[in-house]
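Participant: Take this sequence and fold it.
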Amino acid sequence: MPLSTKDIPLHTEAEQLVYIVDDDEALRDSLIWLLESTGLKAHAFSSAEAFLAAWHANMRGCLVLDIRMPGMSGLEMHERLIAMHSALPVIFITGHGDVPMAVSALKKGAVDFIEKPFNDQDMVALIRNALATEQKQFELHRQEADAQRRIDQLTPREREVLELIVAGRLNKQIADDLGISIKTVEVHRARVMEKMGVNSLAELVQHVMISAPKGE
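Facilitator: From the prediction side, this is the model:
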């Protein structure tokens, strides 16, 4: 039986779940059985409202979402999730005549859609692709957060040295730029490398690039 919203655990960062949102109980139950038979974990909801009541920003995995439902539609729910900056990839389940709406949803960030009646293997393949996409995004965000955390640990002087290192300045040039000795630059440089957890200039530049706001 699908679990109620109160049964949903807080997720560890390693746990991915497939969230099924569909008003058709038979379809929910069959999808739960299908996914669990392939080793995937899933939770089902009978409405968009029920899912949104349980949603939190730390959810991992993907969404399988019916495009048409009583009350709030799947499209409306997708819009809400976009506004809340949800990172869950969305696969829409569509009926006859819903393809134009599904295409519109793809343009707004949904990862795919599948028409009823669908092939079980096709559905599982779409879900596995969506989970792989979410895993990559999660790892990227974790790397960004780690790089920024390390930069935040630097002292103001170490940040100045870091910026000049990344700009390609040599130790003597950094010493002249900051009005300090080369020996002091070397000490700051060693501390920067240690705090950033890197062993080479290339790694240091990569960490700084990862932490930089997108668009810079």
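Participant: When you work out contacts or count neighbours from here on, use the C-alpha atoms and nothing else.
Facilitator: Fine.
Participant: With residue 171 as the reference, measure out to the residue of the chain most remote from its centre.
Facilitator: Distance to the chain centre peaks in the chain at residue 181, reaching 44.1 Å (criterion: C-alpha atoms, centre = their mean). Relative to residue 171, residue 181 is positioned 9 Å away (C-alpha to C-alpha, to the nearest Å).
Participant: structure for this one too, so we can compare:
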Amino acid sequence: MQHDATVHVIDDDQAVRESLAFLLQSVRIPAVVHESASSFLTSLTTGQNGCIITDIRMPDISGIDLLRRIKDLNVPMPVIVITGHGDVPLAVEAMKLGAFDFLEKPFDDEAMITTVRLALNRAKQAEKASADRADLGKRITSLSSRERDVLNGLIAGHSNKVIAANLSISPRTVEIYRANVMTKMQAESLSELVRMAITAGLAGSD
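Facilitator: As a prediction, this is how the structure comes out:
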């Protein structure tokens, strides 16, 4: 079961993290605070979604190191980095490591809220895309070996006649398998089937 989308505020400065949490909660965005990257990583559980706000300069694990850990752990939450004056090189490094955005101190409250909402929207889209891929994977798994062969032929752009010749079966039999594929994949057109194949990473299969 997944948790509600939550903003995780990570900063070793108590005043900063509490003021950020108050700001977000004032516009009805759930937020929890962590005094260090270590405490956040310790509390991390499967299925969490939302986004992360982290200071770039912290003792123990820095914001940059946290980004590396998050990348290694495949944590899907977008990361917003807070940087101090003169930390532009670190901010650029953070973006290269996959940070969603960075804001320089002192940041504008509205800018922070806008950035958080964009990050949460990105996270929601990524979550939906992941669920869609998982659903497509189940549909593909439901195909028989021969139906999968026909699917591969279709997404390769082959006609029923060519698929039939390649598989040493009749075009009529290909039509039957093709109808089964469309039904099982829940595709209403060939173009929709191709889009599904691309999403599932099947495009280019032989």
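Participant: TM-score of the superposition?
Facilitator: TM-score of the superposed chains, computed with TM-score structural alignment, normalised by the length of structure 2, equals 0.91; 205 aligned residues with a C-alpha RMSD of 2.0 Å.
Participant: about what we covered before: got a list of what the residue farthest from the centre of structure 1 touches?
Facilitator: Applying C-alpha atoms under 8 Å, 6 or more residues apart in numbering, we find residue 181 of structure 1 in contact with residue 175.
Participant: Equivalent analysis for residue 20 of structure 2, please.
Facilitator: Residue 20 of structure 2 neighbours (C-alpha under 8 Å, 6+ apart): residue 9.
Participant: Mind telling me what element the alignment partner in structure 1 of it is part of?
Facilitator: If you follow residue 20 of structure 2 across to structure 1 using TM-score structural alignment, you land on residue 31. Assigned by DSSP states H and E, residue 31 of structure 1 falls within helix 25-37.
Participant: what does residue 105 of structure 1 give?
Facilitator: Using DSSP H and E, residue 105 of structure 1 falls in helix 99-107.
Participant: can you tell me what part of structure 2 that helix aligns to?
Facilitator: So helix 99-107 of structure 1 sits over residues 88-96 in structure 2, by TM-score structural alignment.
Participant: The matching stretch vs structure 1, average offset?
Facilitator: In the superposition against structure 1, stretch 88-96 of structure 2 averages 1.4 Å from its aligned positions (mean C-alpha distance after the TM-score superposition for structure 1).
Participant: Check which residues of that stretch are buried.
Facilitator: Buried residues in stretch 88-96 of structure 2, counted by 16 or more other C-alpha atoms under 10 Å: 90, 91, 94, 95.
Participant: quick one, what contacts the spatially closest residue to the third one that is not a sequence neighbour?
Facilitator: With C-alpha to C-alpha, 6 or more residues apart in numbering as the measure, residue 64 is the residue that lies nearest to residue 94 of structure 2, at 5.9 Å, once sequence neighbours are left out. With contacts defined as C-alpha under 8 Å, 6+ apart, the neighbours of residue 64 of structure 2 are 56, 90, 93, 94, 97.
Participant: Tell me where structure 1 has helices.
Facilitator: Using DSSP state H, the helices found in structure 1 span residues 25-37, 48-54, 74-83, 99-107, 120-152, 156-166, 171-178, 182-196, 201-211.
Participant: Having no further points to raise, I will conclude here.
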